[in-house]
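Novice: Just to be clear, the model below is a prediction. Sequence and coordinates:
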Amino acid sequence: MGDTGSIVVGVDGSNHTVAAARWAAAVAARSGDTLHLVHVMSSVDQALMTIITPEREDAGSAPRELGHEVLDRTADAVRADFPELSIVRTLSQRPIEDLLTELSRQARLVVLACADVSPLGALVVGSTTVTVARHSHCPVVAWRGDASAPNPAPIVVGIDETREPHACLMTALGLADQLGVPLIVVHALSPRRAPGDINIPILVDYEELEHEALQRLSSAVAPVAGHWPRVDVRCAVGTGNASRVILDHADGAQFVVVGNRGRGSLASAILGSTGLSLLHHSSVPVIVCPTPAASDEAHSVQGVSPNTTAARQ
């Protein structure tokens, strides 16, 4: 997580977005961040209000009044839980994706209520959550469920062994440290073998392959996790589809952290096949981390060994 101090939440007045704002407020209260509530008036809303109330000279102000009511109602719900929390409100006519992407430059998190995102729907129609997650400069929380505040359950982060794990891992470690919860670092082994390897399933020692992968994963995680010595970190490896392996470990977790890049499929052109699948199937909130810049990808974090427990799953 970064050093800036705001958590941005997109709200539309629905109970689901109010619940997401309450969850974000609980996180902001723990970290000392400002909660930034954002509501966007659509051009359709403005046109309808102007048509419905043509006799009013200030008919155009009606959508603004409704927008302020949405923000006020959400802020009141948040203040009932956290009366001392600093809250900023923004009412805008800009496209929500553009506004949230711009605000993400100075935010710690962007939070959006998200029931689910079907892969086909995201490809054909598009989704605010997918679009913002793709372009955001900070992690994006696709919030779902009924938890109004963080809980003692662990955080799960999915790591791709072929790429620098630092962006997702540092986000997950920072949140785990802030919330005082364990972190499970998960890596999925593909059941498909590389060219030249043995491909007969009965001859493949998956247990040994997972053991070797677990050792590599633990070695990669240790230097980064050493900067958060209070976090109880456990590494886990499984064989199969990456999203399915992560979901298996996410059962009982409070949220999942994943990167926004995939491997060349149509879905990954938008977000990443694993991230898109988690957005669709996960029953807990999913935090999508932005792709780091090339300079960040090359950066290697050095530190002392953390309290890391390696567990074969």
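Specialist: Cool, got the structure.
Novice: From here on, just use CA atoms for contacts and neighbour counts.
Specialist: Will do.
Novice: which element is residue 8 on?
Specialist: Per DSSP states H and E: residue 8 is located in strand 6-10.
Novice: Please compute how far that strand lies from its chain's middle.
Specialist: In terms of C-alpha atoms, centre = their mean, to the nearest Å, the gap separating the centre of strand 6-10 from the centre of its chain is 13 Å.
Novice: contacting residues around the helix or strand harbouring residue 36?
Specialist: In the assignment (DSSP H and E), residue 36 maps to strand 34-40. With C-alpha atoms under 8 Å, 6 or more residues apart in numbering as the test, strand 34-40 has contacts from 5-12, 21, 24-25, 28, 67, 70-71, 75, 85-96.
Novice: wait, doesn't residue 119 sit right on residue 276?
Specialist: Yes - applying C-alpha atoms under 8 Å, one finds residue 119 in contact with residue 276, separated by 6.4 Å.
Novice: Find residues that contact each of the two.
Specialist: The contact lists of residue 119 and residue 276 share residue 267, where a contact means C-alpha under 8 Å, 6+ apart.
Novice: Please say which of those two ends up with more neighbours.
Specialist: residue 276 (24 against 17; other C-alpha atoms under 10 Å).
Novice: give me every residue that touches residue 167.
Specialist: Going by C-alpha under 8 Å, 6+ apart, residue 167 touches 259, 289-292.
Novice: okay, pairing it with this:
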Amino acid sequence: MDETASVHEIVVGVDGSAGARAALDWALREATLRECAVRMVTVSPVDEPLGLRDGAVGRPDVAGGEQDVRDRMAAEAADVAAVAGCDAVPVRTEVRYGEPSRELVDAAGPGGLLVVGSRGRGGLSGALLGSVSRQCAQHARGPVVVVRDDESAHGAVLWQGAASRVVVGVDGSAGSVLAVRFAAAEARLRGGELHVVHAWIDTLSGYGGLPWARPATTLREQADTTLRESLRAAWQDRSPAVRVRAQTIEGAEWDVLAEVAEAADLLVVGSRGRSSRSSTLLGSVSLRCLTFAPCPVAVVRPLRSEA
């Protein structure tokens, strides 16, 4: 099954921040590749009626306030689309009320693709990952892409062609198999390379056990086996229809993936790995990748029946 086939609309959260603008740019480019529409969603706190924004006085005109916001959203979409060359993408605007992450997750639904900036208007100065983006990655029922706008993140610069590269981390878990399928579909859209990486390590601050009890050669062989089995499970011996590079690399997962993702178009991870507790909504590896990766990061969550 093509993991992109079921997405007919990309939901992107916007709030007027630079991070949201970067997310909108990514969503429009992705929609061009998928030939689908974009729905821009902004969320207003229920205790801040739109008619009272920007110093307005008197009886709040909620309907007028909503229309003003939608007009500004449409103008921003037209501006970003013109720069990105995505003028043909259909764009809808929507205003919601409530808690931002909850409303965005609800807007995307179980099968939608949700795109958010790493930090919004309310983000702390110096914070690399805002609370809304983190909560969306934790609670979304479908894949979430978090796009950074700071100087250490190059954004998406290739998009289509042989030089494009999508990186995915695998660890043998069911979640990472789904991440491989999603990443393969993204690589096919771009006509680029799928770079599959399994990181392994002997000891990390003593947690790996006695190094002489498990020789490094055996651990390396186990890593190779995990990589092969992950690829086999992803495609069940069928062709992935994309150019694949597969590697096992010694090192901590988050460090390895962040380094390999340098100059990549997208890094894809599962929401939880083998070492995460079943009750954990977002594993430590995916959280660190969201925080420090130098490119947009997609978090792929298994369906409830597969979790």
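Specialist: Sure thing, it's come through. Please read all numbers here as calculations on a predicted model, not as lab measurements.
Novice: Now tell me what touches the helix or strand just after the strand holding residue 8 of structure 1 from outside.
Specialist: Following strand 6-10 of structure 1 in sequence order, the next helix or strand is helix 15-31 (DSSP H and E). Contact with helix 15-31 of structure 1 is made by 6-7, 9-11, 34-35, 37, 74, 77-78, 81-82, 85, 111-113, 143-144, 146-150, 178-179, as judged by C-alpha under 8 Å, 6+ apart.
Novice: just the buried members of the residues you listed?
Specialist: 6-7, 9-11, 34-35, 37, 74, 77-78, 82, 85, 111-113, 143-144, 148-149, 179 (16 or more other C-alpha atoms under 10 Å).
Novice: Contacts for the strand holding residue 8 of structure 1, please.
Specialist: 17, 20-21, 24, 28, 33-39, 100, 103-104, 106-113.
Novice: what's the answer for stretch 257-269 of structure 1, then?
Specialist: By C-alpha under 8 Å, 6+ apart, the surrounding residues in contact with stretch 257-269 of structure 1 are 119, 123, 133-134, 155-159, 167-168, 171-172, 271-276, 286-291.
Novice: What are the boundaries of the strands in the stretch 51-200 of structure 2?
Specialist: Along the stretch 51-200 of structure 2, the stretches classed as strands by DSSP state E, counting those that start in this stretch are 91-97, 113-117, 144-147, 165-169, 193-200.
Novice: could you redo these as TSV and give each row distance to residue 266 of structure 2?
Specialist: Below are these laid out as TSV (distance: least, C-alpha to C-alpha, whole Å):
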stretch	distance to residue 266 of structure 2
strand 91-97	23
strand 113-117	13
strand 144-147	9
strand 165-169	5
strand 193-200	10
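Novice: Residue 233 of structure 2 is nearest to which of the ones you listed?
Specialist: Within the strands of the stretch 51-200 of structure 2, the stretch nearest residue 233 of structure 2 is strand 193-200; the backing value is 13.3 Å (C-alpha to C-alpha).
Novice: Pull up the aligned stretch in structure 1 for that closest one.
Specialist: Alignment of strand 193-200 of structure 2 against structure 1: residues 182-189, by TM-score structural alignment.
Novice: repeat for stretch 250-258 of structure 2
Specialist: Going by TM-score structural alignment, stretch 250-258 of structure 2 sits over residues 239-247 in structure 1.
Novice: Tell me how far residue 99 of structure 1 lies from residue 156 of structure 1.
Specialist: Distance from residue 99 of structure 1 to residue 156 of structure 1, counting by C-alpha to C-alpha, to the nearest Å: 29 Å.
Novice: ugh, wrong one, I meant residue 25 of structure 1
Specialist: From residue 25 of structure 1 to residue 156 of structure 1 the distance is 21 Å (C-alpha to C-alpha).
Novice: How about residue 245 of structure 1?
Specialist: Separation of residue 245 of structure 1 from residue 156 of structure 1 (C-alpha to C-alpha): 11 Å.
Novice: now swap in residue 199 of structure 1 and tell me
Specialist: 31 Å.
Novice: Of the contacts of strand 34-40 of structure 1, which count as buried by neighbour count?
Specialist: For these, buried by 16+ other C-alpha under 10 Å: 5-12, 21, 24-25, 28, 67, 70-71, 75, 85-87, 89, 96.
Novice: can you give me the helices in the stretch 101-250 of structure 2?
Specialist: With DSSP state H, counting those that start in this stretch applied, the stretch 101-250 of structure 2 shows helices at 131-139, 174-190, 216-235, listed in chain order.
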